[in-house]
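Peer 1: Coordinates for the following, if possible.
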Amino acid sequence: MPIIPSGDPCPPQPSAGLTSDDVQLLDLLALHVICGQLREARR
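Peer 2: Next comes the predicted model:
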C-alpha cells in the first residue's frame, strides 16, 4: 500500500466503501441525468 502524502488532492484509490457495482450504478445514473438535461436543453 503506497503512502499518500498529506495534501495530495487525488488519492490513487477510490473510497473503500464503494464496490465496482456501486461505481457502475453511479456512472449509469450520471449518464441518465446528463441525457435528461440535454433533452431539456433542446426543447
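
Peer 1: going forward, measure contacts between C-alpha atoms and count neighbours the same way
Peer 2: OK.

Peer 1: where do the helices sit along the protein?
Peer 2: 20-42 (DSSP state H).

Peer 1: Contact partners for Thr19?
Peer 2: With contact set as C-alpha atoms under 8 Å, 6 or more residues apart in numbering, Thr19 has no partners.

Peer 1: Pull up the gap between it and Leu26, please.
Peer 2: With the distance defined as C-alpha to C-alpha, to the nearest Å, Thr19 ends up 11 Å from Leu26.

Peer 1: I'd like the structure of this one too, to check against the first:
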Amino acid sequence: MHAISLNLYNKTKNNWIFINSRRATKLVHEFHRYWSEAQP
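Peer 2: Sure thing, here's the model as predicted:
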C-alpha cells in the first residue's frame, strides 16, 4: 500500500512540475513580449 501511494505521489509531483514549468515558460514569454513593447 505504502509503495503504491509513494509511486503515485512521485508521478503526480512530476506532472505538477511539468505543468508548472510549461506555465512558467508561457509567463516568461508573455512578460518578455510585454517588456519589449514597453521599451521606447
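
Peer 1: Once they're superposed, tell me the TM-score.
Peer 2: Overlay of the two chains. TM-score (TM-score structural alignment, normalised by the length of structure 2): 0.59; 26 aligned residues with a C-alpha RMSD of 1.1 Å.

Peer 1: Need the counterpart of Asn15 of structure 2 in structure 1.
Peer 2: For Asn15 of structure 2, the aligned residue in structure 1 is His32 (criterion: TM-score structural alignment).

Peer 1: Check His29 of structure 2 too.
Peer 2: That one, His29 of structure 2, aligns with nothing by TM-score structural alignment.

Peer 1: picking up where we left off before, how many residues are close by the match of Asn15 of structure 2?
Peer 2: Applying other C-alpha atoms under 10 Å, we find 12 residues neighbouring His32 of structure 1.

Peer 1: Please apply the same query to Asp27 of structure 1.
Peer 2: 12.

Peer 1: what sits against it?
Peer 2: Asp27 of structure 1 touches nothing, counting by C-alpha under 8 Å, 6+ apart.
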